[in-house]
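> Got a sequence here, can you build the structure:
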Amino acid sequence: MSEVLESTTTELTPGVRVPLIGLGTWPMAGEEAAAAVSRAIANGYRHIDTAENYGNEEDVGEGIRRSGIARQDIFITTKFNRDWHSREGVLTAFERSAHRLGVDYLDLFLVHWPNPAQGRFVEACEGLRQLADDGAIRAWGVSNFKPAHLRHVLDAGLTVPVNQVQVDPARGQPDQLAFHRQHGITTGAYSPLGRNGDFMASPAITGPARELGRTPGQIVLRWHVQQGRIATPKSASDARQRQNLDVFGFELTQEQLAAINALETGGPPRLDSDTFGH
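Purely as a prediction, here's the structure:
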């Protein structure tokens, strides 16, 4: 394995590596989504993140086809809703997502929200593992699962490869990430640059940006990937896409990482997965 490949990807399961930087596609749809995906692939992206609930899987698929890049060279992540939280339902969810995307397999398929009141997310995970065993998907995982939800899945004898959660410097979720490390769960970070977060103006971020000749956004994305997290920032801008992907040619010091970690406010994710879900 080359040093470059090792530094830009991480292994989810044996033989399945995912690019650490992917393109987030919510809330883009229609031509905006298709054009953004095609543009991102032209800019070097090889990981595209979507979901049933985004309503743009068909558009993402169109963007991938438009790019002219072979299917096997693109890592596609998508997610399914609570309607499919059963062993049989997951198969239907896969068939529908694959059809909308225009592909015959998925690289990573996630339970989008646990919906604990429904009480069927463990069944959904069991269905995902079966899909992986059958070769319909290359890897599976979950999204927005708290440690309490993850424990139920682990207690069922499943090994969770990845959990995609909201993480940024202000909402670092240290307890959540510690649980992931303890159980060998890769962290996927959505909204990795926050949502108009004040932290972007912090000296902990602007200082390294100035010293290294980088943008604050690049510093934050480097903070994610240098600690092994998969980050999927959304952007339709050609220049911003290139900047977001260009975070592998420099490193932050341990002191710089610690200073960004210290921006943690203790704030919870924007949405509470005990009560919110679809």
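> contacts, neighbours, all on C-alpha from now
Will do.
> all helices of this protein, in order?
Residue ranges of the helices in the chain, as given by DSSP state H, are 3-8, 30-42, 57-67, 87-101, 121-134, 147-155, 174-182, 203-212, 216-226, 238-245, 254-261.
> Ok, which of those comes nearest Leu108?
Set against Leu108 and scored by C-alpha to C-alpha, the helices of the chain come closest in helix 121-134, at 9.3 Å.
> tell me the centre residue of this protein?
Centroid-nearest residue in the chain: Gly188, 4.2 Å away (criterion: C-alpha atoms, centre = their mean).
> Next, the structure of the following sequence, for comparison with the previous one:
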Amino acid sequence: MIMPIIETAHLRMPRLGLGTWPMTGAACSAAVESAIGLGYRHIDTAEMYGNEDAVGVGLAASGLPRAEIFLTTKIWNDKPDGASIRRAFDASLKRLATPYVDLLLIHWPSPELNLPDALAGLAAIRAEGTARAIGISNFPPKLLARAIAEGVGLAALQVEFHVMLDQSRLLEICRANDMALTAYSPLAKGNASSDPVLQGIARRHGATAAQVALAWLLAQPGVAMVPKAASRARQAENLGALDLKLDAADLAAIAGLPKDRRFVNPAMAPDWIDG
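Coordinates of the predicted model:
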């Protein structure tokens, strides 16, 4: 297995990582340790997940040098400015028991967000070296463009992205600005596994529908993904997507699927179209 990497001016990130929401406690620690043992080198967590301490335990238990892991965490949307982001991030580092993270994101935008000050706060943290790269999550196209215009050197955007949800506008913006896009819920909250089109493609390749969904994302340049996988078997299944190459007929069939199914849309979400 060769792990593909996204490399930009701002980061070097493994394309397939482990998402940890909503795992907590010993089960989360065990999942992180297991994934690293299988070959994962990208772990995704967040302040809001309530599992940063467990992730830190799993990282330490893996025995792997910290420099060999790409670690992302995110600051919740009730921190609207640089000062509150700083305080929250300091607490995150303590829970993770690590001297730095590889990528620090604003988790969700909010009406109270002071975007220039918040991004300046992220940039200050990066300048100190406690976050190697900075970015944002759940920003729609217009707000993403505003954030980029602040000129702080954003490295990545994390959003829901899968075979059932078109994110071409965001991808276009990210690619034009040397930003990676990380897909969360890349298996469409489990719905990819039951889709008959994906199941048919999977049968032809001797694969699973979940592997087909991940392979489709791997076919998109500049896209990483962080599927949650608690069990070792599911973690190994997801890694198997790295060896699956979809052909033109497969891609055409997937292109024909509806692309308007969003599974993460809380009341606090921004205007996805015009935001």
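> circling back to that earlier point, for the residue nearest to the centre of structure 1, give me its contacts.
162-165, 229-232 (C-alpha atoms under 8 Å, 6 or more residues apart in numbering).
> Kindly report the same for Asp195 of structure 2.
Asp195 of structure 2 touches Ala209, counting by C-alpha under 8 Å, 6+ apart.
> That one corresponds to which position in structure 1?
In structure 1, the residue matched to Asp195 of structure 2 (TM-score structural alignment) is Ala201.
> now the residue located most distally from the centre of structure 2: how far from Leu244 of structure 2?
In terms of distance from the mean C-alpha position of structure 2, Arg204 ranks first, at 28.9 Å (C-alpha atoms, centre = their mean). Separation of Arg204 of structure 2 from Leu244 of structure 2 (C-alpha to C-alpha, to the nearest Å): 11 Å.
> on that earlier part again, how about JSON lines for the contacts of Gly188 of structure 1, with neighbour count and distance to Thr10 of structure 1 added?
JSON lines is the format used below for the contacts of Gly188 of structure 1 (neighbours: other C-alpha atoms under 10 Å; distance: C-alpha to C-alpha, whole Å):
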{"residue": "Val162", "neighbour count": "23", "distance to Thr10 of structure 1": "11"}
{"residue": "Asn163", "neighbour count": "26", "distance to Thr10 of structure 1": "14"}
{"residue": "Gln164", "neighbour count": "24", "distance to Thr10 of structure 1": "14"}
{"residue": "Val165", "neighbour count": "22", "distance to Thr10 of structure 1": "17"}
{"residue": "Arg229", "neighbour count": "24", "distance to Thr10 of structure 1": "9"}
{"residue": "Ile230", "neighbour count": "27", "distance to Thr10 of structure 1": "8"}
{"residue": "Ala231", "neighbour count": "30", "distance to Thr10 of structure 1": "12"}
{"residue": "Thr232", "neighbour count": "27", "distance to Thr10 of structure 1": "14"}
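> Make JSON lines from those and add distance to Arg181 of structure 1 to it.
Listed next are those as JSON lines, based on distance: C-alpha to C-alpha, whole Å:
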{"residue": "Val162", "distance to Arg181 of structure 1": "11"}
{"residue": "Asn163", "distance to Arg181 of structure 1": "11"}
{"residue": "Gln164", "distance to Arg181 of structure 1": "14"}
{"residue": "Val165", "distance to Arg181 of structure 1": "14"}
{"residue": "Arg229", "distance to Arg181 of structure 1": "11"}
{"residue": "Ile230", "distance to Arg181 of structure 1": "14"}
{"residue": "Ala231", "distance to Arg181 of structure 1": "17"}
{"residue": "Thr232", "distance to Arg181 of structure 1": "20"}
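> so of these, which ones are in strands?
Of the contacts of Gly188 of structure 1, the ones assigned to strands by DSSP state E are 162-165, 230-231.
> can you tell me which of those lies nearest to Glu264 of structure 1?
Among these, Val165 lies closest to Glu264 of structure 1 (C-alpha to C-alpha), at 15.3 Å.
> Please verify my assumption that the closest one contacts Thr186.
No: under the criterion of C-alpha atoms under 8 Å, Val165 of structure 1 is not in contact with Thr186, lying 10.6 Å apart.
> equivalent range in structure 2 for stretch 18-28 of structure 1?
Against structure 2, stretch 18-28 of structure 1 falls on residues 13-23 (TM-score structural alignment).
> Show residues contacting that stretch.
Against stretch 13-23 of structure 2 from outside (C-alpha under 8 Å, 6+ apart): 3-7, 28, 32, 35, 40-45, 49, 51, 70, 184, 218, 223-230, 239.
> Check stretch 121-139 of structure 2 too.
Stretch 121-139 of structure 2 is contacted from outside by 10-11, 81-83, 85-86, 99-109, 152-160, 269-270, 272, 275, using C-alpha under 8 Å, 6+ apart.
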